[in-house]
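Asks: here are the coordinates; sequence isn't available:
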């Protein structure tokens, strides 16, 4: 049945109708057409509903496999909210996300099955499991687990049509770092996502001959751009794995990539290596960056390497659906708008509004620094089962002429330039971006402080060895603590990007005038080298 409005997967469905034999996915030498992926998603959607008719939330666990791509579509086809999990995460974190999200069915690839048994063991109300590329139930699965293997899935009659949903229903649910030590659940509706996709479709005019990278894990919302902008245009998605990101320029050239999208760190590293030679990326039509600050020097060099492409810096928190501001780099005019060596984050998307507010919610004059707040069709409704956090994340008011709006507080400090665009200055709180991932250092500290011998813990963002790269470092205090043990325990509970690169031991933490730990003083001692790291 036809749904009432555009959905996250509406563009894919249109491509199935218009270009069914175009290649939709090229993965490690194998290709799938739009007709192929549509057929797989229909069958798997039927399997997802075998034990739980119309599941509310479906988790997809895997990495760079057809299961992770067709599985996302299958979850949407089943009428569910898709919750990506990451096989690289510690089992404890994935287990927490399963419980928090109330997952009813897990769709997993063969490479993730080993972790899945441990996730389900002892879990109250354990979800059903669909293993579409696994031939038998692996040893170690909990007794009584409801499991469909490849043979079971093949007996499922594919759905004739995707389940009808409303635009206000959830399309996907992601968990971001939280200050309390618990991840925050961000559910994005189909209406939120459709607004984002429509703005980008209008802006970029992607075509069926475009070939898109996929540099992001699906637990990172920027991946939604890769999948659904590619599939909405009838183009081909060409995912990159970790080894491809070591030599991304070769990947672009070898695969005829026309649309590049990544965090700036990838480009910064190539700039540092000196391999961004002018006109060395002739196939690119679009060079897009998002997820962290983009150094102007790197933008300039990348633009010279991909001289036939348009380079843009996108900005947006997960809560505002992937990106909601954008700046188009112009080698002639953009340098004048650079703030602290960083490319501007630009102007709001259609349907979105931005304001720079003071601590009391009043607008700051142009040119002054304040917190960026955004409002509009792409902004989510609120955090999963967290009304207090939701209330703290929003302001209601009218910073300029016009009706009151509900403003999401991004926590980013910006200033409005003479051109009317916004320049990024820094963070309002201790939240930082590491390789594009948003991290609350307070969450890492909370996990450190749970360890028996850790009496004090401060996690800081400091410059890495590569220019423009930020890393985490931990400063610890505690009698008899073993840093190696602390690090190992942390790795059992947090994803790799949240683990400090270095640790420092200190008997007494410096305090500021308010009696709080003086983070600025600690950071200075770390950056200056006064506090030497502990060798692991």
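Replies: Now that the structure is in, tell me what you want to look at. Since we're looking at a predicted model, the values are computed, not measured.
Asks: only C-alpha atoms for contact and neighbour calcs from this point on.
Replies: Will do.
Asks: In this structure, spot the strand with the most residues.
Replies: strand 405-416 (DSSP state E).
Asks: Does that one pack against any helices or strands, and if so which?
Replies: With contacts defined as 3 or more CA pairs under 8 Å, 6 or more residues apart in numbering; DSSP states H and E, strand 405-416 has these neighbours: strand 352-357, strand 369-376, helix 387-393, strand 394-397, strand 422-427.
Asks: mind listing the strands for the stretch 151-300 of the chain?
Replies: Per DSSP state E, counting those that start in this stretch, the stretch 151-300 of the chain carries strands over the ranges 170-176, 184-189, 211-214, 236-239, 259-262, 286-289.
Asks: Could you list the residues in contact with the fifth one?
Replies: When contacts are defined by CA atoms under 8 Å, 6 or more residues apart in numbering, strand 259-262 is touched by residues 210-216, 226, 284-291.
Asks: Out of these, who's the most crowded?
Replies: The most crowded member of these, judged by other CA atoms under 10 Å, is residue 212 (30 neighbours).
Asks: residue contacts, that one?
Replies: 226, 230, 235-239, 257-261.
Asks: Closest one of the residues you listed to residue 121?
Replies: Closest to residue 121 out of the contacts of residue 212 is residue 239 (32.2 Å), distances taken as CA to CA.
Asks: Below is structure B, check it against A:
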């Protein structure tokens, strides 16, 4: 039977106790571990982390691919009373340096290759470094095995870094209760069962990427982590392991829909889940035709509240552009600018209240106050809510439809990208005096990055390209750079983003 929507949160590491002891919990290149071994390894890794000199409340960062140690870190840090800071393995050293300094991490665990990319000053003096190839076996084989923790579910257990519309990535503070209830909620509405096998494709530094692990283990199922190079790798893995659950972002679904799927791959899939952007109606139609037996879940969420809505798969054929209704434990309202609830058919801001709401941004009271504010009077939970800045419309049946974003965030390939971070990198290169980054519509990516820049020197184009290649991950690389001797300004003397956006959408900068 699917897991019940139990509202009582527990310490996060108790998820290691949810499955039948002899049932498989994780299958990776190192072999198979069952749920009994999962619990033992979580306890051993937790003890080994404390043996590094860390104390409860300290932050421990992991910058790793989806191997065994990375998969166990969320639960092991929780068992040890530490705060886990997972770092996207695609990030380059400037972003990692910011995360380490901002979080105050006392330990970074990463591979030798990534460690060698760190430059002088990237690793704070207070942050120790462990190389996974050298220390991984010892960390998982420690003699001191911690028992399940007795942590307060409201205690901080993780900081997930996400880009904002201005400035560098900010750390979203998540409690045991946030992650526990998120796992139980998803496991419940996806109807996950102990015999389910999840192919974990999304980065474990993403909220839903980490939830692939947590929700599957909450249901007693098995996770198959995969770092893939091509969509064909995904197709082969689905068939090889009899995968039942597959999560992706729209650009990946576009690629998978274009693949030649063998019958055994199609037959095993029970559910497909989408996050990180809205699927186009044609894409929904293609996936429904390709996987007629699989339930297709369209979902909406934000890291500050994990997940907000999902659409019942039974409704997706009739409502392919809907993001559905609130998930379990979420209170979702569509609110006017005066804080009252919008009428059916009237656009308003999506506001999320309830126990999935995060604890704010790490050491950033100003930005916390802007996004985390008292819930509207109509909220059944009250307390602090997340005001998303996204505009939605609710229809007479209670289904929500996404309209647009009020901020300047760029959404590309499922990644939320700060335009300011790209602009700062362009100026730091010495090749651009000023820069403006915009997201423009792109069929495959959702949005592509278009950069307007004012050059410095005759070789600015090559210098900027080289700088971006060395300092920004692939998903933050502009698809096109338009050079201007002068950039437009508004009446306040600031760069006129609105004018550049209008120019881009008029055709010059679209679909780069």
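Replies: That came through, no problem. The shown structure was predicted, so the numbers you read here are calculated from the model rather than taken from an experiment.
Asks: Superposed, what's their TM-score?
Replies: TM-score for the superposed chains, counting by TM-score structural alignment, normalised by the length of structure 2: 0.89, backed by 503 aligned residues with a CA RMSD of 3.0 Å.
Asks: Name the nearest of the contacts of residue 212 of structure 1 relative to residue 23 of structure 1.
Replies: residue 236 (5.6 Å).
Asks: Quick one: neighbours of that closest one, just the number.
Replies: Using other CA under 10 Å as the criterion, residue 236 of structure 1 is surrounded by 28 other residues.
Asks: so what corresponds to it in structure 2?
Replies: When structure 2 is aligned by TM-score structural alignment, the residue opposite residue 236 of structure 1 is residue 222.
Asks: Might you report the residue contacts of its match?
Replies: 24-27, 194-198, 216.
Asks: can you check residue 334 of structure 2 too?
Replies: Counting by CA under 8 Å, 6+ apart, residue 334 of structure 2 has contacts 341-342, 347-351, 392-394.
Asks: Who wins on neighbours among these?
Replies: Ranking those using other CA under 10 Å puts residue 351 first, with 26 neighbours.
Asks: What distance do you get for it to residue 495 of structure 2?
Replies: Using CA to CA, to the nearest Å, one gets 31 Å for the distance from residue 351 of structure 2 to residue 495 of structure 2.
Asks: still on that earlier bit, with distance to residue 118 of structure 1 added, can I get the strands of the stretch 151-300 of structure 1 in TSV?
Replies: Listed next are the strands of the stretch 151-300 of structure 1 as TSV, based on distance: least, CA to CA, whole Å:
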stretch	distance to residue 118 of structure 1
strand 170-176	21
strand 184-189	23
strand 211-214	29
strand 236-239	28
strand 259-262	33
strand 286-289	37
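Asks: between these, which one is nearest to residue 338 of structure 1?
Replies: That would be strand 286-289 among those, by CA to CA, at 15.7 Å.
Asks: So which elements touch that closest one?
Replies: Counting by 3+ CA pairs under 8 Å, 6+ apart, strand 286-289 of structure 1 packs on strand 259-262, strand 310-315.
Asks: quick one, what contacts the equivalent of residue 7 of structure 1 over in structure 2?
Replies: Aligned by TM-score structural alignment, residue 7 of structure 1 pairs with residue 11 of structure 2. For residue 11 of structure 2, the contacting residues are 78, 149-153, 176-177, 180, by CA under 8 Å, 6+ apart.
Asks: Can you check the residues you listed and name whichever has the most neighbours?
Replies: Going by other CA under 10 Å, residue 78 tops those with 29 neighbours.
Asks: on that earlier part again, and the contacts of residue 11 of structure 2, which is closest to residue 381 of structure 2?
Replies: residue 177 (15.4 Å).
Asks: Pretty sure that closest one sits against residue 355.
Replies: Yes - at 7.4 Å, residue 177 of structure 2 counts as touching residue 355 under the criterion of CA atoms under 8 Å.
Asks: Pull the residues that contact stretch 508-526 of structure 1.
Replies: Residues contacting stretch 508-526 of structure 1 (CA under 8 Å, 6+ apart): 458, 460, 462, 477, 531-532.
Asks: one more time with 6 Å
Replies: residue 531 (CA atoms under 6 Å, 6 or more residues apart in numbering).
Asks: any idea what residue 478 of structure 1 aligns with in structure 2?
Replies: Aligned partner of residue 478 of structure 1 by TM-score structural alignment: residue 455.
Asks: Tell me which residues touch its match, please.
Replies: Residue 455 of structure 2 is in contact with 431-432, counting by CA under 6 Å, 6+ apart.
Asks: cutoff 7 Å now
Replies: Taking CA atoms under 7 Å, 6 or more residues apart in numbering, we find residue 455 of structure 2 in contact with 431-433, 483.
Asks: Could you do residue 11 of structure 1 as well?
Replies: Residue 11 of structure 1 neighbours (CA under 7 Å, 6+ apart): 231-232.
Asks: which element is it on?
Replies: Element membership for residue 11 of structure 1, per DSSP states H and E: helix 10-18.
Asks: Apart from its neighbours in sequence, what residue is nearest the counterpart of residue 287 of structure 2 in structure 1?
Replies: Under the alignment (TM-score structural alignment), residue 287 of structure 2 maps onto residue 302 of structure 1. Using CA to CA, 6 or more residues apart in numbering and skipping the chain neighbours, the partner closest in space to residue 302 of structure 1 is residue 276 (6.2 Å).
Asks: same deal with residue 340 of structure 2?
Replies: Leaving aside its sequence neighbours, residue 340 of structure 2 sits nearest to residue 376 (CA to CA, 6+ apart; 7.0 Å).
Asks: Hmm, that neighbour is touching residue 339, no?
Replies: Yes - using CA atoms under 7 Å, residue 376 of structure 2 is in contact with residue 339, at 5.9 Å.
Asks: Looking at structure 2, which helix is longest?
Replies: When structure 2 is parsed with DSSP state H, its longest helix is helix 35-50.
Asks: Tell me the first helix or strand C-terminal of that helix.
Replies: Next along from helix 35-50 of structure 2, by DSSP H and E: strand 59-63.
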